[in-house]
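[1] With the sequence up front, the predicted model follows.
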Amino acid sequence: MTEKSFTWRAGGLLLPGLLFLAALFAWPVARLVATSFSDPAGAFVHYERIFLDPVYIRVVGRTMALSAEVAVLCLLLGYPLAYQLNRSGPLGKAIILLCVLIPFWTNLLVRSYGWIVLLNPQGIINGLLREAGLIEGAVPLVYNTTGVLIGMTQIMLPYMVLPLAAVMSRIDPTLPSAARSLGASPLAAFTRVYLPLTMPGILAGLLLVFMLSLGFFVVPALLGGPRDILLAQLIDFNINSTLNWPFAAALSTVLLGATLALYWIGDRFFDLGRLWGTR
């Protein structure tokens, strides 16, 4: 087979998928962006409103801050889990993977209502704390930022564990032992040998969790309070309640631009391509 014929065959295989993406993703996104500039009062009037009005600046800032907090919590919880996943035997790996993947098998709405049952003032967690004598009344764990953090962290945790586990599986397990044999303490062997090697997985997990968290709607809507409105909820409000589609399109474009910028920064400066073995 000549190189030219191979190129044509490869192009033929890619064409259906590219047409599908163009029709169902690229074209709608392009229309969305165009709609955000279609207001008769001016092409940039909605963007000026977003970045100059303190109310919308707070919503954008709250969305960014909450997404960053979820990413950090997922890292703190997911790193030991991914580490143990790679160190365990076949049975241990199967059990850990089952626990990690179970959230993918449960509907997002069901999980959110499950957290309401667990976290409400008369729920199981507050009941156990009262029985243990740790509290007298009730700890506010739901319908606030705490509830949103708990719900989103539980849902996003697999997106942190899986990239970390993928990177850790490619690390030579004898390297920390070699560092120990050269006189390094267990902590030094971990922080100076093992941890730097897992950095692509850490960065990829943080980036992935952060980007996905930016567009969360169901969990903040159910577990959050009236002061915890995020960008996705604001978009929904402008589409379904005020019918202000151009402003909703501008908010969506800001969200899209932030996601693309984050991905470019991660790939450009943190070499995330190593995670997939492309570099």
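    Now that the structure is in, tell me what you want to look at.
[2] Please count neighbours and contacts with C-alpha atoms only from this point.
    Noted.
[3] Contact partners for the closest residue to residue 230 other than its chain neighbours?
    Sequence neighbours aside, residue 63 is the residue nearest to residue 230 in space, at 5.2 Å (criterion: Cα to Cα, 6 or more residues apart in numbering). Remark: with contacts taken as Cα atoms under 8 Å, 6 or more residues apart in numbering, residue 63 is in contact with 214, 230-231.
[4] helix, strand or coil for residue 63?
    helix (DSSP: H, G, I helix; E, B strand; the rest coil).
[5] Next one: the nearest residue to residue 194 once chain neighbours are set aside from residue 199, what distance?
    Distances taken as Cα to Cα, 6+ apart put residue 176 closest to residue 194, at 6.5 Å, once the chain neighbours are dropped. Distance of residue 176 to residue 199, given as Cα to Cα, to the nearest Å: 15 Å.
[6] Comparing those two, which residue is more hemmed in?
    residue 176 (21 against 18; other Cα atoms under 10 Å).
[7] where's that one, which helix or strand?
    Assigned by DSSP states H and E, residue 176 falls within helix 174-181.
[8] Off-centre distance for that helix?
    34 Å (Cα atoms, centre = their mean, to the nearest Å).
[9] and the comparison structure, right after this:
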Amino acid sequence: MRRPSSFLLAGRRYSPAASLLLAAPFLLLIVVVFLLPLATLLHESLFLPSPGLQHYERALAEPVYLRVMLRTLRIAAQVTALALVLAWPLAWVMSRSKGLGLALLAAAVLLPLWTSVLVRTYAWMVLLQRNGVVNQWLQKLGLTDEPLKLLYTEPAVVLAMAHVLLPFMVLPIYSALKGIPEDYTRAAQMLGASAWASFREVIWPLALPGVTSGCLMVFLLALGFFVTPALIGGPQQMMIATLVSQQVREMLDWSFAGALVGILLAFVLLLTVIFRRAVRLDRFVGQG
């Protein structure tokens, strides 16, 4: 019987043509489901009803659409910051846990990914509504005399989105922290470094790739989030994904919706390029 290592070696002998053939179903799905509709939408934004950039000029010139874009960026940044604050302690505890404790923490992080976003969003609606659990407890504790308006506010949108996207922040940070040997911290403390100094000079720089990856992932996902802002937020919390849906379903203005998608896509690509350059620069500085 062949040993497992021989199977691994055999798996590395696939030719480029065979590898491409194995990946063909996935690539075909990406082309049909994502690239082709996106290209069609962008084409309509540039050539219908006449060739030009009039739809892009409208999106960037009219204050109402500009406010929606800026609000989207602001909410995405707030969600990213809140997710980072919540994810770091959890990832740190996970990186220092073993056995059953690690399994329970990992299950707590991964199980929400197997639950529908719609279900988790409705759970927040139950918690934050006028007669919901949060308002009931606030009144029982005597902190408020009447129910507060928690639902359909920007803080509610930020909190719910941060909860939904939290696993995408925890996992990269946990992976980075798990790769840091505990001896590094002990060595820093033996050399006279305080706990804060060892964190600032040792732990944080080594965990920075995981932090930046998690922040980028959460920020990009938050930019295009639709379900949670549409249900938790009101008209004053409309984000760009909701605006695109409104233009397509209610206004039937596919060309303008394509322009909004094109602007969002350009910003995402620019942010990705900046992130890749920053990561390369960080590696270069680390090697120097």
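    On my side now, so go ahead. Quick caveat: nothing in here was measured; it's all calculated off a predicted structure.
[10] TM between them?
    The TM-score (TM-score structural alignment, normalised by the length of structure 1) is 0.91; 273 aligned residues with a Cα RMSD of 2.2 Å.
[11] quick revisit: tell me the counterpart of the residue nearest to residue 194 of structure 1 in structure 2.
    Using TM-score structural alignment, the partner of residue 176 of structure 1 in structure 2 is residue 185.
[12] ok, now residue 98 of structure 1?
    With TM-score structural alignment as the criterion, residue 98 of structure 1 matches residue 107.
[13] ok, residue 225 of structure 2 to residue 219 of structure 2 distance?
    Distance, residue 225 of structure 2 to residue 219 of structure 2, by Cα to Cα: 10 Å.
[14] again with residue 121 of structure 2
    Counting by Cα to Cα, the gap from residue 121 of structure 2 to residue 219 of structure 2 is 18 Å.
[15] what residue of structure 1 matches up with residue 148 of structure 2?
    Using TM-score structural alignment, the partner of residue 148 of structure 2 in structure 1 is residue 139.
[16] Could I get the contacting residues of residue 162 of structure 2?
    Residue 162 of structure 2 makes contact with 79-80, 82-83 under the criterion Cα under 8 Å, 6+ apart.
[17] So which of these sit within helices?
    Judged by DSSP state H, these include 79-80, 82-83 as members of helices.
[18] Can you add neighbour count and distance to residue 44 of structure 2 and give the residues you listed back as JSON lines?
    Shown next, in JSON lines, are these (neighbours: other Cα atoms under 10 Å; distance: Cα to Cα, whole Å):
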{"residue": "79", "neighbour count": "27", "distance to residue 44 of structure 2": "32"}
{"residue": "80", "neighbour count": "27", "distance to residue 44 of structure 2": "33"}
{"residue": "82", "neighbour count": "17", "distance to residue 44 of structure 2": "37"}
{"residue": "83", "neighbour count": "27", "distance to residue 44 of structure 2": "36"}
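[19] Could you give me the buried positions within stretch 203-213 of structure 2?
    For stretch 203-213 of structure 2, burial by neighbour count (16 or more other Cα atoms under 10 Å) applies to 203, 206-213.
[20] How about stretch 113-120 of structure 1?
    115-116, 118-120.
[21] which residues in structure 2 does it align to?
    So stretch 113-120 of structure 1 is aligned with residues 122-129, judged by TM-score structural alignment.
[22] Please work out which residues outside the matching stretch touch it.
    132-135, 149-151, 156, 160, 231-232.
[23] Between all of the residues you listed, which two are separated the most?
    Spatially, the most separated pair among those is 135 and 231, at 18.7 Å (Cα to Cα).
[24] No further queries at this time; thank you.
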